[in-house]
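K.L.:
Turn this into a structure:
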Amino acid sequence: MTDPAYEAESPREHQAYQRIAESAEFATLRKRYLSFVVPATVVFMAWYILYVICNNWARGFMNTPVIGHINVAVVWGLLQFVSTFAIAALYANYTKKKLDPLATELREGFEREVER
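P.N.:
Here you go, the predicted model:
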């Protein structure tokens, strides 16, 4: 038995998807999404690569003790986790404010159009 959620889309759904994909609202949604994701990814990857580079070629600096046996390398390594969670929290907040309202509007318009 086939799950209706996985059935092929109808011509009406295809037209609705096409209309949405060509709409200014969808272009705005994509632009807002990319305006957060691309810079956040670039900044995080630069931060991570700097960490790897310093661990390989700046060992004296990375071995500098901070507190007891905890050195700069350990602190930077732990900050990788902190920055990951910070980016996730910032993204969740950004999504709630900037993406979700527009995505909800587009989804509701689609559902009205195809009468689900």
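
K.L.:
drop to CA atoms for contacts and neighbour counts, all remaining ones
P.N.:
Noted.

K.L.:
Please determine how far the residue of the chain most remote from its centre is located from Ala27.
P.N.:
Distance from the C-alpha centroid of the chain peaks at Gly68, with 36.9 Å (CA atoms, centre = their mean). Going from Gly68 to Ala27 by CA to CA, to the nearest Å gives 53 Å.

K.L.:
Then Cys54?
P.N.:
For Cys54 relative to Ala27 (CA to CA), the value is 40 Å.

K.L.:
cool, and Met45?
P.N.:
Distance from Met45 to Ala27, by CA to CA: 26 Å.

K.L.:
Before we compare anything, build this one as well:
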Amino acid sequence: MQASPQFQELRSVFRNFAFPMSVAFFVWFIVYLLVATFAADWMGTEIGGGFNIGIVFGLLQFLTTFLITWIYVKFANKNIEPRTAAIRQEMEG
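P.N.:
Model (predicted):
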């Protein structure tokens, strides 16, 4: 089954989503680290209510993580699950 066209298509669909999304999140995280390291004074800039830019960036990291998870679940339900179900059905007969 691993060499079947259906399985190869499933892997391709997954990779076409997972790799770009992983790279995008990794770049966003590296930007966060670089800004925190090299622009610490800017990150410490108070924006009101006891919050500074660094805290907002940190919270955006969490928000981004949850957003990517939500996007993946929607993507998987629409694009991956039907393919896995078809492969499972074919394997089980």
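
K.L.:
before we move on, back to that, counterpart of the residue farthest from the centre of structure 1 over in structure 2?
P.N.:
The alignment partner of Gly68 of structure 1 in structure 2, by TM-score structural alignment, is Gly49.

K.L.:
hey, where'd the helices end up in structure 2?
P.N.:
Using DSSP state H, the helices assigned to structure 2 run over residues 5-38, 40-43, 53-75, 81-92.

K.L.:
The first one maps to which residues in structure 1?
P.N.:
So that's helix 5-38 of structure 2. Counting by TM-score structural alignment, helix 5-38 of structure 2 corresponds to residues 24-57.

K.L.:
what's the mean deviation for that stretch versus structure 2?
P.N.:
Averaged over the aligned pairs, stretch 24-57 of structure 1 sits 0.6 Å from structure 2 after superposition, using mean CA distance after the TM-score superposition for structure 1.

K.L.:
Centre of the chain to that stretch, how far?
P.N.:
9 Å (CA atoms, centre = their mean, to the nearest Å).

K.L.:
Pull the number of nearby residues for Ala86 of structure 1.
P.N.:
Neighbourhood size, Ala86 of structure 1 [other CA atoms under 10 Å]: 12.
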